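*Asks:* give me a 3D structure for the following:
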Amino acid sequence: MSYFLDGLAASVTPFSLLVIIIGVLWGMVVGALPGLGLVIAVTLALPFTYSMSVSDALLLLVATAAGAQFGNGVTAITVGIPGSPSAVLTVVEGYAMFKRGEGGEALFLNLVAAFIGQVLGAVGFVLLIVPLAAVAPNFLAPEMFALTVIGLLAVATLTAGDTLKGISALVVGLIFGTVGADPVASVPRFVLGIQENYRGLDIVAVTVGLLGLGELLHQLYTGTFARSGATSAAAAKAHAKQAPQRLRVWAPLSSLPPVLVAAAFGCVVAFFIGVIPGLGATAATFIVYQQLRLVARRPDELGKGSREGLVAQNTADNAVVGGELVPTLGLGIPGSGSMAVLMGALVLQGIEPGPNVLQTRPELTGTVAAGLVIAGLFLLPLGWAFSYYAFQLTRVWPAAIFSGGISLILLGAFAAEGRIFDIYMIILFGVVGFLLRRFDFPVAATAIGFVLSGLLETNFRHGVLITEGSIGAFFSRPITLILLLFAAGMLVQQWFWNRRRTRRRKDAPETTESPVTK
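*Replies:* Below you'll find the model as predicted:
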């Protein structure tokens, strides 16, 4: 446990604390702006990590994630627009409370839920990462190859309703990863005569373009920004009628104990969902909400402005970050799009996430855990003040959000190495990301496929060398065999699940009832 103390010591220096505060504030602002969210918040923060140490870079990105998850809920409560899909159910419960004059209480419960989720998520991260560190020495190249296959298939099958589309998007990312020098023989491939491509496509340009610029272009195309502006104006009129509630972001302390069971339930379920690569915060919040009726004291109030429903799903939205960090740092498999960006930051710092990190740089896991807890502590005062004034932020002109987001993305890319080529690449992959979203392909699968392509190929090639050129020998290694069989089982299970869902859709009678309020 000494390395956790080392990580904690690295997190409480004056500069590191300042980095955490900036990350929390930045995440809250971006997360609260309609149409943006966690992935874009982390993506926009990535260029600022280039000149930082590894520990401070991790602290900035983790604090940004904590702030963004909280900011999502603020917008959903005050305006009725989720900052990201994971906050959809906050609209159902929180905005209903706002409309009946309980907006201040809803914002306070959102803050408490975010704090609980961050801290308990950090505890879960510590408890799971320690066993991973113990077994890490048993994972050589064949085992790492099998683990990477599991991560890729998990993302491809769980982030898309159509498994074929998910795998296709994943293959696109793997193809992009083959550009540049061969990782073993250093033979250039698919460089198209472009000098900058000899060292491979820049990981920042690809991930920021796909996940950041691509998302902004898609929202511009679908009119999300225009709708958010109209809804904000409508919400402003409702807010003016309830002006006293904005002066008191508070709830009676006696109202907290009844919702703690829901908070604990949301934390535990969401954390373990986050550990599974590809599911993410959206799936976690919906699963928690659907199962909440089993533990809720007043299940009949769900969907009507329930405090238990609000706290459970907001706690889940924040606890899932700690869960996603387990496979990202412990196995080198990003748990979500935002974790793919975090992996990119580590790669740029010369750190290869996975079991090697647990052996060579174990203090980084302590840094991450400390960062989550400290960010949660700063979230209490900063989030309270932010909730008080946040409604004015949601009234920002939608065009300013769009143009400002694109400007930050391009400026950050150029500031990294001062190359115009990086801007061209971000624009190119922004268009690719937009087209993938336009035709319902999971962009996260493409981004994660690109990030993991080098790890997949390197471990496969080294595994073949270990087994003296025999691919079949992979299956003679017990751990590798179990992992590959598990990966095959995931594909089979997803195929049966898709068939069952298609059959149910055909047999189910048409209804206008919302699935959220059932």
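*Asks:* from now on I want contacts and neighbour counts done on CA atoms only, so please keep to that.
*Replies:* OK.
*Asks:* which residues in the stretch 151-300 of the chain form strands?
*Replies:* In the stretch 151-300 of the chain, the segments counted as strands under DSSP state E, counting those that start in this stretch are 180-181, 188-189.
*Asks:* so which elements touch the first one?
*Replies:* Pointing back at strand 180-181 there. In this structure, strand 180-181 makes packing contacts with strand 188-189, judged by 3 or more C-alpha pairs under 8 Å, 6 or more residues apart in numbering; DSSP states H and E.
*Asks:* contacting residues around the strand it packs on?
*Replies:* Residues from elsewhere that reach strand 188-189 (C-alpha atoms under 8 Å, 6 or more residues apart in numbering): 178-182, 198.
*Asks:* tell me the most buried of the strands of the stretch 151-300 of the chain?
*Replies:* Mean neighbour count, computed with mean count of other C-alpha atoms under 10 Å, is highest for strand 180-181 among the strands of the stretch 151-300 of the chain, reaching a mean of 20.
*Asks:* what's the neighbour count on the closest residue to Tyr50 other than its chain neighbours?
*Replies:* Nearest in space to Tyr50, with sequence neighbours left out and distances taken as C-alpha to C-alpha, 6 or more residues apart in numbering, is Ala416 at 6.8 Å. Other residues near Ala416 come to 16 when the count uses other C-alpha atoms under 10 Å.
*Asks:* try the one 3 residues further on
*Replies:* The tally of other residues near Arg419 (other C-alpha under 10 Å) stands at 12.
*Asks:* do the same with the one 10 residues further on
*Replies:* Neighbour count for Phe429, taken as other C-alpha under 10 Å: 22.
*Asks:* which residues sit in contact with it?
*Replies:* With contacts defined as C-alpha under 8 Å, 6+ apart, the neighbours of Phe429 are 205-206, 209-210, 214.
*Asks:* can you rerun that using 7 Å?
*Replies:* Contacts were defined as C-alpha atoms under 7 Å, 6 or more residues apart in numbering; by that measure Phe429 touches 206, 209-210.
*Asks:* contacting residues around stretch 457-465?
*Replies:* For stretch 457-465, the external contacting residues (C-alpha under 7 Å, 6+ apart) are 141-142, 144-145, 183-184, 470-471.
*Asks:* could you also give me the structure for this second sequence? I'd like to compare it with the first:
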Amino acid sequence: MDSSLVMIGLTNVLSFNNIACILGGTLLGLFVGAMPGLSATMALALLLPLTFSFDPATGLSMLASLYVGASYGGSIAAILLRTPGTPSAAATVLDGFPLSQQGRAGEALGVSLFASFFGGLMSGIALLTAAPLLGTLVLEFGPVELFAIAVLGITIIGSLAQGSVISGLLSGGLGLLLSTVGMDLTTGTPRMTFDQINLFGGIDFTVALIGLFSVPQALTLIENSHQGGKVASRITDRLMPRWSTIKQLMPNILRSSGIGIVVGLIPGTGGDTASWFAYNEAKRFAKDKSRFGKGEVAGVAAPEAANNAVVGGALIPTIALGIPGSSSTAILLGALMVQGILPGPNLLTDYGDVTYTLIWAVILANIALLVVGLAFTKMSVSVTKIPDGFIACAILTLCIIGAFAINNSLFDVGLMLGFGLFGYWMSKAGVSPAPMVIGLILGPVMETSFQQSMLIGNDSFGVFLESPIATVLLILALLSILQATPFFRWLRVPFKRRLKPD
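*Replies:* Alright, predicted model coming up:
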């Protein structure tokens, strides 16, 4: 770990502008997370165009804090409305809403806030420690290894996406195809531009991002707007949990935070998987399992600690290897691309100052979450009552403004709406847009490194087998596809039967 870069990152994040952006981003994330139907990914996609004029450190700090704030904010609607504000808050509903019905909504939100704080802080420390250790491997990485990393990133996220492995890989492959639109990176030849001058520079990553993640959610909210008003539980008790409660929950919080960090390391899993895993473990370790589902504070602490711990865990492969651990971290990589920083293992070396600023911003954002959460959680109850139709109109307006502001082009607005309609169709078909976004990010890296590898190997594919690192990565990519095929599932069933006692 380069201590000078660590201190530069800390100095950057402690500037007045960055601290103000972290507090503002955390507050915005808290409100976005509290709105049922919205997600951190959608909010990041909408906020990304606003950070174009910012310094890279300031823009990344604001995006990271919004990510952290929205991860906790989802529990507000889950506890008060029995409706998860974000998908990762679904497990919080099981015990959070019964607690609010018992007049203990403040206690549930307070436990959720402190568990989120501890989980996020632990993952931030893990990120600060683990990412540089993995980053030392970058000295061994050349074009051949970079190509293998890009292939692994596509296959892992494609195979772990919602639905079948085929649909996930199809989505990722489509993203790779779209990344080739524009001028060839080596020869300068136009490809798939259809004589449209606006496509000669390729498809703008941010335009596609806004369309794929924001427009479908707005259309879904319009669909559900006829379901009537929302009635939230009132907070009548104290928000600050007692020290005895925190002390009693601490083993559960530490265990759940560890689960969140480990799950976050696996690209494509996300906070919802970690939350259910942590909830199940909390119930398994509990002395009285019958209390779960009826208003047990441990059932709130476990998923919330794991949910926020995923943030730092997902950023470890994102920063160390350039493989986004989730759709939200893919947008953070997109923010780096907007600033002219290409994703890949060189983030910690060539752009160490910006990367360490992002790491420190995650840690500081969790401290800001505790402060902002205590001050504004009660106020955010009113946010949960905003009609879905109004939210949808606001989202669509921000989508159009954001897409136009990128290049001051109406063509980009039309392209964004086209991606939005396609993303809405994908959501109805059960196909995740996340692999497509990963394909758009990793496509240029894969193409450039492949061409360079072919030059190194004199147009021989054997060059990928001459590098031990590339060989291992490509084998892992192959296994990630095969493990989800029907044949491997058929093999696992007899194996599991052999393990069962007679």
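*Asks:* element containing the counterpart of the residue nearest to Tyr50 of structure 1 in structure 2?
*Replies:* With the correspondence set by TM-score structural alignment, Ala416 of structure 1 lines up against Ile406 in structure 2. Take DSSP states H and E as the rule and Ile406 of structure 2 turns out to sit in helix 388-407.
*Asks:* helices and strands around that helix, which ones?
*Replies:* Counting contacts by 3 or more C-alpha pairs under 7 Å, 6 or more residues apart in numbering; DSSP states H and E, helix 388-407 of structure 2 is packed against helix 40-47, helix 215-223, helix 410-429.
*Asks:* average offset between the longest one and structure 1?
*Replies:* When you say that, I think you mean helix 410-429 of structure 2. With mean C-alpha distance after the TM-score superposition for structure 1, helix 410-429 of structure 2 departs from structure 1 by a mean of 0.8 Å once superposed.
*Asks:* what is the subsequent helix or strand relative to that helix?
*Replies:* Using DSSP H and E, the helix or strand that directly follows helix 410-429 of structure 2 along the chain is helix 434-456.
*Asks:* which residues in structure 1 does that next one align to?
*Replies:* So helix 434-456 of structure 2 is aligned with residues 444-466, judged by TM-score structural alignment.
*Asks:* and that stretch, which residues are buried?
*Replies:* By 16 or more other C-alpha atoms under 10 Å, the buried positions in stretch 444-466 of structure 1 come out as 444-464.
*Asks:* go on, stretch 39-55 of structure 2?
*Replies:* Burial within stretch 39-55 of structure 2, assessed by neighbour count using 16+ other C-alpha under 10 Å, is assigned to 39-49, 51.
*Asks:* run a quick neighbour tally on the aligned partner of Leu254 of structure 2 in structure 1.
*Replies:* Structural correspondence for Leu254 of structure 2 with respect to structure 1 (TM-score structural alignment): Ala264. Ala264 of structure 1: 19 surrounding residues under other C-alpha under 10 Å.
*Asks:* one more: Ala400 of structure 1?
*Replies:* By the other C-alpha under 10 Å criterion, the neighbourhood of Ala400 of structure 1 contains 11 residues.
*Asks:* now the one 3 residues further on
*Replies:* As a burial measure, the neighbour count of Ser403 of structure 1 was computed by other C-alpha under 10 Å and equals 11.
*Asks:* residue in structure 2 matching it?
*Replies:* Under the alignment (TM-score structural alignment), Ser403 of structure 1 maps onto Cys393.
*Asks:* I'd like to know how far that match sits from Ile406 of structure 2.
*Replies:* Using C-alpha to C-alpha, to the nearest Å, one gets 20 Å for the distance from Cys393 of structure 2 to Ile406 of structure 2.
*Asks:* what does Lys289 of structure 2 give?
*Replies:* If you go by C-alpha to C-alpha, the gap between Lys289 of structure 2 and Ile406 of structure 2 works out to 53 Å.
*Asks:* next, the nearest residue to Pro327 of structure 1 once chain neighbours are set aside: secondary structure please.
*Replies:* In space, not counting the residues next to it along the chain, Pro327 of structure 1 is nearest to Ile333; the distance is 5.3 Å by C-alpha to C-alpha, 6+ apart. Judged by DSSP: H, G, I helix; E, B strand; the rest coil, the three-state class of Ile333 of structure 1 is coil.
*Asks:* which residue in structure 2 aligns with Ile333 of structure 1?
*Replies:* Per TM-score structural alignment, Ile333 of structure 1 is aligned with Ile323.
*Asks:* what number of residues lie near its match?
*Replies:* Burial of Ile323 of structure 2, expressed as a neighbour count using other C-alpha under 10 Å, amounts to 30.
*Asks:* any idea how far it lies from Phe277 of structure 2?
*Replies:* 23 Å.
*Asks:* with Leu28 of structure 2 instead?
*Replies:* Using C-alpha to C-alpha, we find Leu28 of structure 2 at a distance of 28 Å from Phe277 of structure 2.
*Asks:* ok, which pair from the contacts of stretch 457-465 of structure 1 is furthest apart?
*Replies:* The two members of these with the most space between them (C-alpha to C-alpha) are Pro183 and Ser470, at 19.7 Å.
*Asks:* neighbour-wise, which of those two wins?
*Replies:* Neighbours were tallied for Pro183 of structure 1 and for Ser470 using other C-alpha under 10 Å; the higher tally belongs to Pro183 (16 against 12).
*Asks:* so Gly25 of structure 2 touches Leu66, yeah?
*Replies:* Yes. With contacts defined as C-alpha atoms under 7 Å, Gly25 of structure 2 counts as touching Leu66 at a distance of 4.5 Å.
*Asks:* more neighbours: which of the two?
*Replies:* When neighbours are counted by other C-alpha under 10 Å, Gly25 of structure 2 and Leu66 differ, and Leu66 comes out ahead with 32 against 27.
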